[in-house]
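Q: Mind looking at a prediction? Sequence and model below.
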Amino acid sequence: MNLDQFQSELAKNGIVLSEEQLGQFQRYFELLVEWNEKMNLTAITEQEEVYMKHFYDSLTAGMYVDLTKPIRICDIGAGAGFPSIPLKIAFPQLDITIIDSLNKRITFLNHLASELKLEHVQFVHGRAEEMGRKPEHREQYDMVTARAVARMSVLSELCLPFVKTGGTFVAMKAASAADEMEAAAKAIGTLGGKKEEVFSFRLPIENSERTIIVVRKEKETPKKYPRKPGTPNKTPIE
C-alpha cells in the first residue's frame, strides 16, 4: 500500500488525514524501523507493508466504531503501539493508555509520543491481569482494545475488567472469529459483557480477512477477575 493508496482508501471510509497527520505516520514508520534494529518490535519493516498491515489495519477500528468523541481508550498488549497510536494520530481527541508487559516497548512508545508530539497518552508497564485489579484502571475506560493478542475467551478476561459499565471492548482479529466467539460466550457473559456486533471485511489490495468484535459491558466484572498472571491463558473461562 503506497502513500496515495493509504490516503485514498482511508478517505473512502471517512478518515481524511491532514498533511501534519501524514507526516506523523511517516515519522512513526521511520522510528519503528530505526528502533527495530535495537529491539524486536515487528517483523514487518517494508514501508508499503507497514502502511497496510500496521497503520491501515489499525485504523479500520475507526471505520466500524465511533471514535469522534474524546473518549478514554485502553490498549492491552499494544506492542509497538497498534492499534491505538495510529488511532490517536487520526483521532487526536482520544485519550489513550497503553498497558504492555515489556518495559523496552514502553521506552519506545514514550520516545515515539514525544517525537510525534502526542498529548493525552500514557504508557504503563505491567501485566493486564495485575493492572486490571488496580482502582486507577479497573472499569475506568470507555473502550478497551486489543489486536490479535490471544483467543477471545482469554482476551475477554484480560480486557473486560478495564471497561466501565456501558463501555465497549473492541477485539481486532485476523480471520473469521465465529468459532472463537462460540467458545468465548461463557467468558464474555461471566465478565459482564455481551456481544454487540461482529464486522468481517477484507483489507484493500492484499485482500486478507479481518474481523472486529464489539462487546458491550452490561454489568460490573466480578471481583475475582482477572485471575493471577498466566491463569487466563492456561485455564480460560469455559
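A: Cool, the structure landed. Numbering: from 1, shown residues only.
Q: C-alpha only now, for contacts and for neighbours.
A: Fine.
Q: Give me the buried stretch members for whichever helix in the chain runs longest, please.
A: What stands out as the longest helix in the chain, according to DSSP state H, is helix 19-36. Judged by neighbour count using 16 or more other CA atoms under 10 Å, the buried positions of helix 19-36 are Q21, L22, Q24, F25, Y28, F29, L32, V33, N36.
Q: what's the next secondary structure element after that helix?
A: From helix 19-36 onward toward the C-terminus, using DSSP states H and E, the following helix or strand is helix 47-49.
Q: Buried residues in that following helix, which are they?
A: E48.
Q: so when I look at Q122, I'm seeing a helix, right?
A: No - counting by DSSP: H, G, I helix; E, B strand; the rest coil, Q122 falls outside a helix, being strand.
Q: List the contacts of it.
A: I96, T97, I98 (CA atoms under 8 Å, 6 or more residues apart in numbering).
Q: Just send the buried residues of helix 19-36 back as a markdown table, with distance to L59 too.
A: Converted to a markdown table, these look like this (distance: CA to CA, whole Å):
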| residue | distance to L59 |
| --- | --- |
| Q21 | 13 |
| L22 | 13 |
| Q24 | 14 |
| F25 | 12 |
| Y28 | 14 |
| F29 | 15 |
| L32 | 17 |
| V33 | 20 |
| N36 | 22 |
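Q: put this beside the first:
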Amino acid sequence: MDNTAAQFIFLLQEQGIKLTTEQLAQFELYFQALVSWNEKMNLTGIIERDQVYTKHFYDSLSLAFYADIEKVRNLADIGSGAGFPGIPLKICFPHLKLTIVDSLSKRITFLQHVCDTLKLSNVQLIHGRAEDVARQFAHRDAYDLVTARAVARLSLLNEFCLPFTRKDGIFAAMKGNDPSEELTEAKRSLKELRAELQKVESFSLPVEESARHIVMIRKTGATPAKYPRKAGIPAKSPLL
C-alpha cells in the first residue's frame, strides 16, 4: 500500500469510516477511470492521484461526517459531474439507493462505465435537467438526502434540489468558501420552497487546509406545484 492510500485510510478512520480491501480497490479503479476518460472529455482539472483522493474522494465523503448516512435510504446527487459526491458515498455505504442527475449525456456514459467497473448496484443514472426530472412523480419529494457539490449559488441550488427532497428530509449543499452571503440571498427561496436552514458545518481539507462548508437544509413541506420552474428560468431569474 502506498502513502496516498495509507493516508486516505487513516483520515477516514479518524472520522469513523473504515474501508474494506474491496472498497479501497474500488476507489483505485475509480481514480484510474477518471484519469483515463479525462483524456477524452473534460471531467476534472484535478488528475494527480493524491489530489484526487483528497479533493474529490475525501471531500465527497465529508458529508458523512455530519449526516448519519447509515439511516439514509435513498440519496440524490444533482449535477454530479464526474460522480462527486454520490459515487464515493455509494462505495462506502453500499446500502444507499443512489440517483444521479446530470445534464450531459457523456458524463452519464462515464458514470455508467464507473458503476459497471466497480460493480455498484442500486444506482440510477438520469440524463436530464434537474428542473425537468424533479417534476417526475418518482423523484418529486422523494429522497431522504439530496446533495449538490460546487454546482451553483444557494438561491438557485434550492430550486434545483429541494423539489427532490422529501418532507423532513435534508438537502446538503457542499460549498467551498463561507456561504453566509449566499444564505442571506437565499432566504426567499427557502420560504418559497418550504424549507429552513438547519445548520452550517465548516471544516478544512487535510494537508492543504482549504475551507469547506456544508449547508444543511431541512424540508418542512411538500414542494409547491409551481416549482421548479421550466428549465433555464431559475438560472435566468433566481428566487432572490
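A: Happy to help now that I have it. Computed from a prediction, not measured in an experiment: that's the story for all the values here.
Q: Next, the TM-score between them, please.
A: Superposed pair, TM-score by TM-score structural alignment, normalised by the length of structure 1: 0.98. Supporting alignment: 238 aligned residues with a CA RMSD of 0.9 Å.
Q: still on that earlier bit, name the surrounding residues that touch the longest helix of structure 1.
A: Outside helix 19-36 of structure 1, the residues that touch it by CA under 8 Å, 6+ apart are 41-42, 45, 47, 50, 55, 80, 86, 89-90, 108, 112, 116.
Q: circling back to that earlier point, biggest separation within the buried residues of helix 19-36 of structure 1, which pair?
A: Longest distance between any two of these is 22.2 Å, between Q21 and N36; criterion CA to CA.
Q: Show me the helices in structure 1, by range?
A: With DSSP H as the criterion, structure 1 has helices spanning 3-12, 19-36, 47-49, 57-59, 61-64, 84-90, 103-115, 128-131, 152-159, 178-190, 231-234.
Q: Please identify which of the ones you listed is closest to K217 of structure 1.
A: In terms of CA to CA, the element of those nearest to K217 of structure 1 is helix 178-190, at 9.0 Å.
Q: Spatially, what comes nearest to the aligned residue in structure 1 for N158 of structure 2 if we skip its sequence neighbours?
A: Correspondence of N158 of structure 2 to structure 1, assessed by TM-score structural alignment: S156. Nearest non-adjacent residue to S156 of structure 1, counting by CA to CA, 6 or more residues apart in numbering: I188, 6.0 Å away.
Q: Verify the contact between that neighbour and L155 for me.
A: No - with contact defined as CA atoms under 8 Å, I188 of structure 1 does not count as touching L155 (9.4 Å).
Q: Is it possible to mark the buried ones in the contacts of helix 19-36 of structure 1?
A: For the contacts of helix 19-36 of structure 1, a burial check counting by 16+ other CA under 10 Å picks out L41, T45, V50, F55, A80, P86, I89, A90, F108, L112, L116.
Q: ok, now how distant is the second one from T60 of structure 1?
A: Just to be clear, that refers to T45 of structure 1. Per CA to CA, to the nearest Å, T45 of structure 1 is found 20 Å from T60 of structure 1.
Q: same question, the fifth one
A: Here the distance between A80 of structure 1 and T60 of structure 1 works out to 17 Å (CA to CA).
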